[in-house]
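Engineer: the sequence isn't on hand, but the structure is:
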């Protein structure tokens, strides 16, 4: 029987002791007798352990919060486009196929002032490195497609989102100038127009990013065929394999003259070799599964990174990074857009056809560039480029056939085919036509420029060219019939939409699993 509680104004009372306990002692400071059911004290070691765990847990949470805030604060953002409209919805950054345009800016602001004055990089600067990172939905393949800075392209009309200033479309302009007036979004719009894809995100880094990233991973191994010195970039390397980091790493990826014939294509191969080696190092060192290393790399990169608004959160960046950690390095394909010296300026480049259009068609169809004969990924999105495979219109065309420019490029190996096809075009009502010198190709294709998809479909139907071989090509004005050896007589050999995509055998420069020595420019080899 217990004692009644004392009434208290605050509704509380003293602890109630059992009658049995009271019989043992009247001293209220003495607890219940042990034989009456002991109330055990918490051991000292458990209290200490619990306190330590609690402190550690709070520390981990605080550490994570600190890094999240720090990394988020590092980021700079910009608009994804400069006036274009997306026909596709937003992608799931963890599970969908994703294209990210990676840019290297030549801006001389802030930490980059040592590489020249601000006047050396007008407006928003130039994208002296431009690569399209294409990640498959199943996370088994990555294509890294480089666009030479000297490539002449058509830039669409762009609007600067900061000033609302509109800039007119330009023709035959170096691709690295696409962002100089209206910002990064204009570079995105230009690549979208060029490839027929719709880029989901972009990342732009400056000179300092390469230095800090290479330092964060402890250096990157590169290989050169001969000892070389480039006085412009200050790159000096001995023959064979070297580890570069910091300023030397930047010199390696910036040099314009040290490799190949001293042109932009040699620099692209060196950049791809650098990224291949960096990829192998990160995977071999277990960096992607080491939080401490990943935080160091993330800090180095984000401090020098501008990204689009849709990518501008640390969880999103981590989701994208997580997709890359298990990819086979042999399925990371480094590609350069096929080019030839430009007709308007031999010091510049233009896209080589049909190879360039074949590359972009393969990418739209989500083809594995390391194995073009493999079945496309089931999660490919054929709707990404609805104009890629037009069909002939059943009704009369809503245009005047006599005004449509159609050229014939005869790669069949049979010279007489040019006139035969021109006669067929004339009989079909296409009277404004011409002819071009062409290299031999195996498969006939009909290429078309912007606004000529319907004309191309009708030309293809007239000549018996399958719809799967009707392709957009940024470098074509009007419609171009590129005749292959399958069209040496009669109509082209029958193909279907599932036919293997035609690609040059050397379209992939290397994979991330290849160790490649860069060929030094003979003019800069040192003894």
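Structural biologist: Happy to help now that I have it. What you see is a predicted model; the values in this text were computed from it and never measured.
Engineer: when you work out contacts or count neighbours from here on, use the C-alpha atoms and nothing else.
Structural biologist: Fine.
Engineer: stretch 353-373: which residues count as buried?
Structural biologist: By neighbour count with 16 or more other CA atoms under 10 Å, stretch 353-373 contains the buried residues 353-370, 372.
Engineer: quote the end-to-end distance of it.
Structural biologist: Using CA to CA, to the nearest Å, the end-to-end distance of stretch 353-373 comes to 21 Å.
Engineer: can you check stretch 129-142 too?
Structural biologist: OK, stretch 129-142 end separation, CA to CA: 18 Å.
Engineer: and it, how far out from the chain's middle?
Structural biologist: 6 Å (CA atoms, centre = their mean, to the nearest Å).
Engineer: before we move on, back to that, okay, and which of the buried residues of stretch 353-373 map to helices?
Structural biologist: Among the buried residues of stretch 353-373, the members found in helices (DSSP state H) are 355, 356, 357, 358, 359, 360, 361, 362, 363, 364.
Engineer: from those, which is closest to residue 273?
Structural biologist: residue 359 (20.7 Å; CA to CA).
Engineer: then this one, side by side with the first:
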């Protein structure tokens, strides 16, 4: 390689105009002779025989240096403007500690627990068009968190867990107030997804209360956000086990593998009638398949090293997301992406909270006994995969040794004669996630506190006893139904029975934690979403399976075809 200004690279050369003049005699080349060196020198403004100056080279070097400096300044300025542009896209909200605080490990490293929420809000004309349901109401206010996933990244960044909480889960929503809208609640028992109506902080607080997992970050996106993100990554490859047409989400795909982007991707992640048993449980599994594919694409060669792709993704992400203040900058989101990227796909576990039918409404669910082990594993930063990524028994069943608090209602009777004593303990129970508690006075003074349970409710009674520190000797089986706590004069104050300590249960292993949780890992690229075999959809007023609806709607283009034509 040669330098155009200095001759061969790595070797200094003397300027052609710097040759030493030699003595001259009169002759053909003397000064003034036509065409002689003197004439050339004169035309160049030099005396005959004078050395040619190096100024031209210096001027060119100086010009190049100035140009390079300008390029550096402009590039840095463009980068600064780029970051300012992306930061300006983001909308952030303060959580004020509503979801607890993650604890550092012995080496000072801190795990991350982030609630990822998908909103069903129709708060813009775009979301009305994508989500439907605005034909009579128009653009609406408020939203539900129809998708709720707790993303846990371990303190050492060696493993991660994505826990889905079905939207139909019944739980206790705490007292909340949305700082942006002023909308408030004193607390109630209802669907977990409804807490978003009182702001993202309320949704975080509700999930923290349900699971016991400290959550101090959140990410929220709406319908249009899913469309933008899937477009930004160039589509996501998914597989369906059979022909499927969900007439509610409008997802229509033939059996096999498809690359979905835009509206087609939204239809897939929204489909609840197309997969599994037609409930929200089947939808969470399909969403895990979609996210696993997206993670694999992020990690594939070239996705995150292509500047154009990175810009497109960053621009779409910041426009699509609402986050907490702790993630409220591009730099912090890039740091989060880097943390996720450190975890091998084989050590990213997807799981759905174990559920049981709600005793009061079989169209709703509550946390099942096995969920306590899963919650505890995440809260304690314990991995759900082995070192080589093998998954420990995803179909195993956890022992139902305890009843989850969310399913238990307690009647509290005051036998102390102290005003408000029953109410205080009832509030303490609901604060710990118990379903509900009614209060009243005992039939007479009681010197000893007792917890009476009806046939088949011993497990529930033991769950209450553990929560209150009540000795097993205070539990009695009765002939009635449900649970009744009579507070005696031996417990005049406080929310924990005097003189006892709450015994921490032994940590459950990964096998118990994921039992019945439909667990999978992000490296499982050949998994297909299981199309529902039941008549979960309706076409022209006739109930059908999603596969039958696909056949009956041959004239309607498939979702991936419609998505390509729209693009």
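Structural biologist: Received it, and whenever you're ready, just let me know what you need. It should be emphasised that the depicted structure is a prediction, and the values quoted were computed from it without experimental measurement.
Engineer: what's the end-to-end length of stretch 179-188 of the second structure?
Structural biologist: Terminal residues of stretch 179-188 of the second structure lie 19 Å apart, using CA to CA.
Engineer: got the contact list for residue 314 of the second structure?
Structural biologist: Contact analysis of residue 314 of the second structure by CA atoms under 8 Å, 6 or more residues apart in numbering lists residue 86.
Engineer: what about the host helix or strand of it, distance to the chain center?
Structural biologist: Per DSSP states H and E, residue 314 of the second structure falls inside helix 307-320. With CA atoms, centre = their mean as the basis, helix 307-320 of the second structure stands 17 Å off its chain's centre.
Engineer: could you do stretch 49-58 of the second structure as well?
Structural biologist: Distance of stretch 49-58 of the second structure from its chain centroid, counting by CA atoms, centre = their mean, is 66 Å.
Engineer: buried set for it?
Structural biologist: Result for stretch 49-58 of the second structure [16+ other CA under 10 Å]: buried residues 49, 51.
Engineer: stretch 130-143 of the second structure too?
Structural biologist: 130, 131, 134, 139, 142, 143.
Engineer: now the two most distant members of those.
Structural biologist: Maximum pairwise distance in these, criterion CA to CA, is 16.4 Å, between 130 and 142.
Engineer: what's stretch 357-367 of the second structure aligned against in the first structure?
Structural biologist: Under TM-score structural alignment, the counterpart of stretch 357-367 of the second structure in the first structure spans residues 341-351.
Engineer: what lies in contact with the matching stretch?
Structural biologist: Here stretch 341-351 of the first structure makes contact (CA under 8 Å, 6+ apart) with 148, 150, 151, 152, 153, 337, 338, 339, 340, 475.
Engineer: again, 10 Å this time
Structural biologist: Contact with stretch 341-351 of the first structure is made by 147-153, 172-174, 263-265, 337-340, 352, 356-357, 473-476, as judged by CA atoms under 10 Å, 6 or more residues apart in numbering.
Engineer: just the buried residues of these.
Structural biologist: In those, the ones that pass as buried (16+ other CA under 10 Å) are 147-153, 174, 263-265, 337-339, 356-357, 473-476.
Engineer: before we move on, back to that, can I get the buried residues of stretch 130-143 of the second structure in CSV including distance to residue 290 of the second structure?
Structural biologist: Formatted as CSV, these follow (distance: CA to CA, whole Å):
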residue, distance to residue 290 of the second structure
130, 19
131, 19
134, 27
139, 29
142, 27
143, 23
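Engineer: which of those lies closest to residue 538 of the second structure?
Structural biologist: Distance to residue 538 of the second structure, by CA to CA, is smallest for residue 131 among those, at 18.2 Å.
Engineer: what's the angle from the longest helix along the first structure to helix 291-302?
Structural biologist: Criterion DSSP H: the longest helix present in the first structure is helix 44-74. For helix 44-74 of the first structure against helix 291-302, the angle by axes from the mean of the first three to the mean of the last three CA atoms, to 10 degrees is 20 degrees.
Engineer: in helix 44-74 of the first structure, what's buried?
Structural biologist: The neighbour-count check on helix 44-74 of the first structure (16+ other CA under 10 Å) flags 67, 68, 71, 72, 74 as buried.
Engineer: the first one matches what in the second structure?
Structural biologist: When the second structure is aligned by TM-score structural alignment, residue 67 of the first structure is paired with residue 82.
Engineer: contacts only, for that match.
Structural biologist: Per CA under 10 Å, 6+ apart, neighbours of residue 82 of the second structure: 76, 88, 311, 315.
Engineer: of those, which is the nearest to residue 305 of the second structure?
Structural biologist: If you rank these by distance to residue 305 of the second structure using CA to CA, residue 311 comes first, at 10.5 Å.
Engineer: count of neighbours near that closest one?
Structural biologist: Residues near residue 311 of the second structure, counting by other CA atoms under 10 Å, number 15.
Engineer: same question, residue 521 of the first structure
Structural biologist: Neighbour number of residue 521 of the first structure under other CA under 10 Å is 21.
Engineer: for it, which residues are in contact?
Structural biologist: Shown in contact with residue 521 of the first structure (CA under 10 Å, 6+ apart): 225-230, 257-263, 266.
Engineer: kindly reformat the residues you listed as JSON lines and extend each row with distance to residue 111 of the first structure and secondary structure.
Structural biologist: JSON lines is the format used below for the contacts of residue 521 of the first structure (distance: CA to CA, whole Å; DSSP: H, G, I helix; E, B strand; the rest coil):
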{"residue": "225", "distance to residue 111 of the first structure": "32", "secondary structure": "coil"}
{"residue": "226", "distance to residue 111 of the first structure": "32", "secondary structure": "coil"}
{"residue": "227", "distance to residue 111 of the first structure": "30", "secondary structure": "coil"}
{"residue": "228", "distance to residue 111 of the first structure": "27", "secondary structure": "strand"}
{"residue": "229", "distance to residue 111 of the first structure": "25", "secondary structure": "strand"}
{"residue": "230", "distance to residue 111 of the first structure": "23", "secondary structure": "strand"}
{"residue": "257", "distance to residue 111 of the first structure": "24", "secondary structure": "coil"}
{"residue": "258", "distance to residue 111 of the first structure": "25", "secondary structure": "coil"}
{"residue": "259", "distance to residue 111 of the first structure": "27", "secondary structure": "strand"}
{"residue": "260", "distance to residue 111 of the first structure": "30", "secondary structure": "coil"}
{"residue": "261", "distance to residue 111 of the first structure": "31", "secondary structure": "coil"}
{"residue": "262", "distance to residue 111 of the first structure": "28", "secondary structure": "coil"}
{"residue": "263", "distance to residue 111 of the first structure": "27", "secondary structure": "coil"}
{"residue": "266", "distance to residue 111 of the first structure": "27", "secondary structure": "helix"}
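Engineer: fine by me, thanks again.
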